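Student: Need coordinates for the below:
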Amino acid sequence: MSLSLLPLPQAEVLLDPEFLPLPAAEALLAELTATIAWRQEPITLFGKPVLQPRLTAWYGDPAARYAYSGLALEPQPWTPALLRLREQVQAAAGSPFNSVLLNLYRTGQDSMGWHADNEPELGPAPVIASVSLGAARRFRFRPRHPQQLLHEPVSLLLPAGSLLLMRGSTQQHWLHAVPKTAVPTGPRLNLTFRLVTER
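Tutor: Prediction:
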């Protein structure tokens, strides 16, 4: 399949639910889960340090330093598997990427809160390419400025091997999240490719 535009106003969000064949997605999940240098970082929420409710890792070019939620991330060097995936994602997105944030959701109780990928080092209209592996999870969008956007939150089910592309003014007008679920579910690994500029 190919990328299809989703009906979100003041945004450019595209989805390919079959970007990677399922056997390739399953093999990549097993390799990355076993070989990535996973960490559980403390972040600051409402002035208090808490552990992120998921495991994370940051890989990329040496200069691709990134900061969010009080964290300053130094990139690990690319692995062969991540480099191969980056080539595929760049070709599909038509955009270059110099870094990738990996999030491992171990169970349905691991989550990602509402946020926008709007850090200064990503620029005013970043291209974010997100590959999902493992168990399907709900990915939600809601308007960042409810008084300006008369639109209900949108929920997508992102299956293994899918590619979600966010670009244009998406981060200016929309927040996104991966909520917890009480439904028993296996691990999900998400990789978000980005182009980080020097600050």
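
Student: can we go C-alpha only for contacts and neighbour counts from here?
Tutor: OK.

Student: Just the buried residues of the helix or strand harbouring residue 27, please?
Tutor: Using DSSP states H and E, residue 27 falls within helix 22-35. Of all the residues in helix 22-35, those buried under the rule 16 or more other Cα atoms under 10 Å are 22, 25, 28, 29, 32.

Student: cool, stretch 140-147 as well?
Tutor: Neighbour counts using 16+ other Cα under 10 Å place 140, 141, 142, 143, 144 of stretch 140-147 among the buried residues.

Student: One more: stretch 58-73?
Tutor: By 16+ other Cα under 10 Å, the buried positions in stretch 58-73 come out as 58, 59, 60, 61, 64, 65, 66.

Student: for stretch 99-110, same thing?
Tutor: 99, 100, 101, 102, 103, 104, 105, 106, 107, 108, 110.

Student: what number of residues lie near residue 116?
Tutor: Residues near residue 116, counting by other Cα atoms under 10 Å, number 16.

Student: Name the nearest residue to it, sequence neighbours excluded.
Tutor: Leaving aside its sequence neighbours, residue 116 sits nearest to residue 175 (Cα to Cα, 6 or more residues apart in numbering; 4.9 Å).

Student: Here is a second sequence; please produce its structure as well for comparison:
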Amino acid sequence: MDADLKCLELPDSEIYFDAQYISKPKAEDFFKKLLQSVPWRSEKITVFGKTYDQPRLTAWYGEEGKSYSYSGIKMQPLEFTPTLMELKTQVEGFSGQQFNSCLANLYRDGQDSNGWHADDEKELGSNPVIASISLGESRFFHLRKKSDHSYKEKLLLSSGSLLLMMGATQNHWQHQVPKTKRKIGSRINLTFRYIK
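Tutor: Modelled structure (predicted):
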């Protein structure tokens, strides 16, 4: 594990954070390339029996056969682009982990969001490793304990930052990217994963 990763001291978790994993100019370059090259899609999701438009755009990349399902959506993998493969290789070397897929999210403005959830789908296995790279606009990332929702933590994920969630984190914690009333630009979030 690289020395620049700071460990968050949260119980029943293994979370590491590097606020400037990628330099600002390089992060801006990656953001522009991905904004133009990714075939962003609007998906319908089903939560508590209700179906509505997911409040962000997504794309799923991975090795052949590595589909991913959540909230009534089943995503088939697109082939990794050279840009995504470059980022995947970098984060694998930095973290010492292996990844075979990536969920890309585009938050178009402050009204796009991602509600409380854990990345605990069966395809990810029991203690998944999630490497999350942020590009573009800064957004707040909230964490809360599953067993005690009053136990919360908040991080500002700026462009070029890396958040690494490992171990039993998804078993004990939920996370969200809430809406904001501030006038802000777009953010791309790349979450590299290993599908079993």
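
Student: Give me the subset of the buried residues of stretch 140-147 of structure 1 that lies in strands.
Tutor: Those of the buried residues of stretch 140-147 of structure 1 mapping onto strands are 140, 141, 142, 143, per DSSP state E.

Student: In structure 1, which residues correspond to stretch 38-51 of structure 2?
Tutor: Aligned using TM-score structural alignment, stretch 38-51 of structure 2 spans residues 36-49 in structure 1.

Student: List the buried residues for the matching stretch?
Tutor: Of the residues in stretch 36-49 of structure 1, those buried (16+ other Cα under 10 Å) are 36, 38, 43.

Student: Export those as JSON lines, with columns for distance to residue 164 of structure 1.
Tutor: Converted to JSON lines, those look like this (distance: Cα to Cα, whole Å):
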{"residue": "36", "distance to residue 164 of structure 1": "22"}
{"residue": "38", "distance to residue 164 of structure 1": "23"}
{"residue": "43", "distance to residue 164 of structure 1": "26"}
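
Student: ok, of these, which one's closest to residue 80 of structure 1?
Tutor: Distance to residue 80 of structure 1, by Cα to Cα, is smallest for residue 36 among these, at 11.5 Å.

Student: Contacts only, for the nearest residue to residue 42 of structure 2 once chain neighbours are set aside.
Tutor: Spatial nearest neighbour of residue 42 of structure 2, excluding adjacent residues (Cα to Cα, 6+ apart): residue 57 at 5.0 Å. Applying Cα atoms under 8 Å, 6 or more residues apart in numbering to residue 57 of structure 2 gives the contacts 40, 41, 42, 43, 105, 106, 107, 108.

Student: Against residue 19 of structure 2, how distant is residue 57 of structure 2?
Tutor: Relative to residue 19 of structure 2, residue 57 of structure 2 is positioned 24 Å away (Cα to Cα, to the nearest Å).

Student: I'd assumed residue 153 was in contact with residue 145 of structure 2.
Tutor: No - assessed by Cα atoms under 8 Å, residue 145 of structure 2 is found out of contact with residue 153, at 9.0 Å.

Student: Looking at structure 1, name the residue matched to residue 143 of structure 2.
Tutor: Counting by TM-score structural alignment, residue 143 of structure 2 lines up with residue 141 in structure 1.

Student: Now its match: closest residue in space, sequence neighbours ignored.
Tutor: Of all residues not flanking residue 141 of structure 1 in the chain, residue 176 sits nearest, at 4.4 Å (Cα to Cα, 6+ apart).

Student: and that neighbour, what element?
Tutor: Counting by DSSP H and E, the element that carries residue 176 of structure 1 is strand 174-178.

Student: Which other helices and strands does that strand contact?
Tutor: strand 112-115, strand 137-143 (3 or more Cα pairs under 8 Å, 6 or more residues apart in numbering; DSSP states H and E).

Student: Once aligned, what mean separation remains between it and structure 2?
Tutor: On superposition with structure 2, the mean distance recorded for strand 174-178 of structure 1 (mean Cα distance after the TM-score superposition for structure 1) is 0.2 Å.

Student: ok now that strand, how far from the chain's centre?
Tutor: Centre-to-centre, strand 174-178 of structure 1 and its host chain are 10 Å apart (Cα atoms, centre = their mean, to the nearest Å).

Student: Find the residue closest to residue 68 of structure 2 in space, skipping its chain neighbours.
Tutor: Counting by Cα to Cα, 6+ apart, the nearest residue to residue 68 of structure 2 once its immediate chain neighbours are dropped is residue 75, at 5.2 Å.

Student: how far away is the aligned residue in structure 1 for the one you found from residue 34 of structure 1?
Tutor: The alignment partner of residue 75 of structure 2 in structure 1, by TM-score structural alignment, is residue 73. Residue 73 of structure 1 is 21 Å from residue 34 of structure 1, where distance means Cα to Cα.

Student: Need the residues that contact the strand or helix carrying residue 193 of structure 1.
Tutor: For residue 193 of structure 1, the enclosing helix or strand under DSSP H and E is strand 188-194. By Cα under 8 Å, 6+ apart, the residues outside strand 188-194 of structure 1 that reach it are 29, 33, 86, 97-107, 122, 126-137.

Student: how far apart are it and its match in structure 2?
Tutor: Looks like 0.3 Å for strand 188-194 of structure 1 (mean Cα distance after the TM-score superposition for structure 1).

Student: Could you tell me where that strand falls in structure 2?
Tutor: Going by TM-score structural alignment: strand 188-194 of structure 1 matches residues 187-193.
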